[in-house]
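Enquirer: I would like the atomic coordinates for the input below:
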Amino acid sequence: MKSLLSRFLILFSALSVCAASHAKLRVVVSTSQIADIVRAVGGEEVDLTVLMGPGVDPHLYKATARDVVAMQRADLILYNGLHLEGRLAETFSKVNNQGRKVIAVGESIPKERLLASADYEDAHDPHVWFDPELWVYVVAAVGNALAEADPAQAALFAERASLYTSKVEALAVWAKRKIASLPEERRVLVTSHDAYNYFGRAFGFQVVGVQGVSTASEAGIADITNTADFIKKRKIPAIFVESSVSPATIERISRDSGAKVGGELFSDALGARGELHTGADGEKYDVGTYLGMFKYNVDTIVNALGR
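Expert: The predicted model follows:
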């Protein structure tokens, strides 16, 4: 009996060690854009917590008590950086000092490829996901961070990161082909705030954001009047609201300028996972994914400005 009990205890101990060695990697991310990469690269090997859901403005987001607990328990914390999550900076610093691994994946992009921020001196525009050619740097940074945190799965993460990268690269090709149908003189994108400057540079749009790069300050009367005058002068047919910013300012500019509201674009957050939109060509886009969100935005812009 004693021998049998000893064998049981040895077996139980071995199983416990095995289970512990294959425990899921606990990862906390700030935005839904980064979460989409982690889901694609980390898969079932990752226990993922996302701080900001659909429609949440990262410029204004403050950590909750639950967020802090999740970060304190995490093996890895990933955030965009470049001042996107301005009000979380202190929290990230504190948990990093407590021994958590905290990485600003957006800061993996070479500085010479970043745009200057109009809001912060000596800072960069944080909305890097709107240029797929820049976003591949972030995919690589996420893949490397996951591999370093769980070396046993490094090869698997690398394989998935490569596959995801190829999809992002194909997205850039698709977008350029889609936008080519839009005459250059119509490539003027007016939105709530300056989230689309990387998009404009990558795809040849003049971008006008009523507010600055950050949404921390509201647009003034002069901003609204000047934007409406610009729209009338250029005869811009459509302007756009954003999913994470109040539509009030754009709706007022629409009334003042005569331009229609061409649709709602996703800017600082993805949509809800599984939320499908049908494009002009009948393709369905899951706006809860980075690829689907980007295609939906491009389709919406081209459809509204091309009329």
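Enquirer: from here on, contacts and neighbour counts on C-alpha atoms
Expert: Noted.
Enquirer: all strands for this structure, in order.
Expert: For the chain, the strands defined by DSSP state E cover 25-29, 46-50, 76-79, 102-104, 188-193, 206-211, 238-242, 260-265, 276-278, 284-286.
Enquirer: how about those in TSV, adding mean neighbour count and distance to V138?
Expert: Formatted as TSV, the strands of the chain follow (neighbours: other C-alpha atoms under 10 Å; distance: least, C-alpha to C-alpha, whole Å):
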stretch	mean neighbour count	distance to V138
strand 25-29	22	13
strand 46-50	18	17
strand 76-79	25	10
strand 102-104	20	9
strand 188-193	24	23
strand 206-211	20	23
strand 238-242	23	23
strand 260-265	19	22
strand 276-278	15	25
strand 284-286	19	21
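Enquirer: this one as well, want them side by side:
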Amino acid sequence: MKKIVYALIIIGFAWSCKDADQTDGTLKVVTTTTMITDLVENIGGEYIEVKGLMGSGVDPHLYKASEGDVNKLAHAHVIFYGGLHLEGKLVEVFEKMASQNLKTIPVSDALDEKTLIGSEFFASNYDPHIWFDVNNWELITQFVVDKLSEAKPEHKAAFEKNGLEYMAKLKTLNENIKNTISTLPAEKRILVTAHDAFSYFGQAYGFEVVGLQGLSTATEAGVQDVQKLATFIIDKQVKAIFIESSVPKRTIEALQAAVQSKGFDVQIGGTLYSDALGNAGTVEGTYIGMFTYNVNTIVNALK
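Expert: As a prediction, the model looks like this:
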């Protein structure tokens, strides 16, 4: 069945690329995660048609392509995905396409490998949650500008203009994040979440970050993991821990219960957006809105 899916995608994709070369029509772009969809829409504007595979609250680590996704992929001119094995179940499909010289682009290629956070516990050996450092997202913005300009050179000026405007907003976001975090004492900057999605955030903004699960939500947390982290929370006097929108809340609730059973009252500080943005049409449904919301939620709960 997989071979049939690969063949359908590759045949359809090759035909759509040929068609794109022969017309001046709108560039058809497919994206995976909501973060990438938001970025590509900001840069491409009216000159591209973007179809995202994943919606709000969707876990990319466990996502499987549907029949509708196969149709979207087959008719795309360009596909942007995260890379670094973020989209675990789709990796084989994208690698198969790339081997046929089809336009599948991992946005992680924008970053120097030396700046990536490694992990001995994850298949790619690198943490794929690269969007949680705004500096990374600025580099990825320019990368997407360049790739869209290659695909549609007649609109290069528009893509570059949109890219510069968006990067200016990212710089403002970065300053606002730092200002908000500066109100939280350094000793309180300990972030405990459902899985290890926030290491780039911790590295960029001075937080100690601990996840109950590993980098991929496919990794299950055991009883020993819960007890070990419960002890850490008590030792560090962590005031609040956080649910993630794309991860079942039962894992953090189990951690809270384990801590409270030891006589320490830790609160659930709120829900953070990790592997997906909020609902489309809301402030949190944008990368900038999501990041602002997350930082405000973290700082307010840990103060």
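Enquirer: related to what we said a few turns ago, got the strands of the first structure as CSV, with distance to H59 of the first structure columns?
Expert: Formatted as CSV, these follow (distance: least, C-alpha to C-alpha, whole Å):
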stretch, distance to H59 of the first structure
strand 25-29, 15
strand 46-50, 16
strand 76-79, 12
strand 102-104, 15
strand 188-193, 12
strand 206-211, 13
strand 238-242, 14
strand 260-265, 17
strand 276-278, 26
strand 284-286, 24
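Enquirer: any chance you could map the helices in the stretch 1-150 of the first structure?
Expert: 2-21, 32-42, 65-73, 89-97, 132-149 (DSSP state H, counting those that start in this stretch).
Enquirer: what range in the second structure does the second one sit on?
Expert: Equivalent residues of helix 32-42 of the first structure are located at 34-44 in the second structure, counting by TM-score structural alignment.
Enquirer: distance of the aligned residue in the first structure for F232 of the second structure from L114 of the first structure?
Expert: With TM-score structural alignment defining the correspondence, F232 of the second structure maps onto F230 in the first structure. Look at F230 of the first structure and L114 of the first structure: by C-alpha to C-alpha, to the nearest Å, they are 27 Å apart.
Enquirer: These two: which is more packed in?
Expert: Of the pair F230 of the first structure and L114, L114 is the one with more neighbours under other C-alpha atoms under 10 Å, namely 18 against 15.
Enquirer: who's in contact with the more buried one?
Expert: Shown in contact with L114 of the first structure (C-alpha atoms under 8 Å, 6 or more residues apart in numbering): H124, D125, V128.
Enquirer: Please pull up the equivalent of the first one in the second structure.
Expert: Translated: H124 of the first structure. In the second structure, the residue paired with H124 of the first structure is Y126, using TM-score structural alignment.
Enquirer: Which residues are in contact with the closest residue to that match other than its chain neighbours?
Expert: Spatially, and ignoring its direct neighbours in sequence, Y126 of the second structure is nearest to G118 (4.2 Å; C-alpha to C-alpha, 6 or more residues apart in numbering). Residues in contact with G118 of the second structure (C-alpha under 8 Å, 6+ apart) are N125, Y126, D127.
Enquirer: how many neighbours does the aligned residue in the second structure for L82 of the first structure have?
Expert: For L82 of the first structure, the aligned position in the second structure is occupied by L84, per TM-score structural alignment. Look at L84 of the second structure: counted by other C-alpha under 10 Å, it has 22 neighbours.
Enquirer: got the contact list for L84 of the second structure?
Expert: Residues in contact with L84 of the second structure, defined by C-alpha under 8 Å, 6+ apart, are S108, S124, Y126, D127, P128.
Enquirer: about what we covered before: how far away from the center of its chain is the match of helix 32-42 of the first structure?
Expert: 12 Å (C-alpha atoms, centre = their mean, to the nearest Å).
Enquirer: mean shift of it relative to the first structure?
Expert: Superposed on the first structure, stretch 34-44 of the second structure shows a mean distance of 0.6 Å to its aligned residues (mean C-alpha distance after the TM-score superposition for the first structure).
Enquirer: that older thread, any chance of the contacts of L84 of the second structure in JSON lines with distance to S99 of the second structure and neighbour count as columns?
Expert: Shown next, in JSON lines, are the contacts of L84 of the second structure (distance: C-alpha to C-alpha, whole Å; neighbours: other C-alpha atoms under 10 Å):
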{"residue": "S108", "distance to S99 of the second structure": "18", "neighbour count": "23"}
{"residue": "S124", "distance to S99 of the second structure": "18", "neighbour count": "15"}
{"residue": "Y126", "distance to S99 of the second structure": "22", "neighbour count": "20"}
{"residue": "D127", "distance to S99 of the second structure": "24", "neighbour count": "25"}
{"residue": "P128", "distance to S99 of the second structure": "22", "neighbour count": "25"}
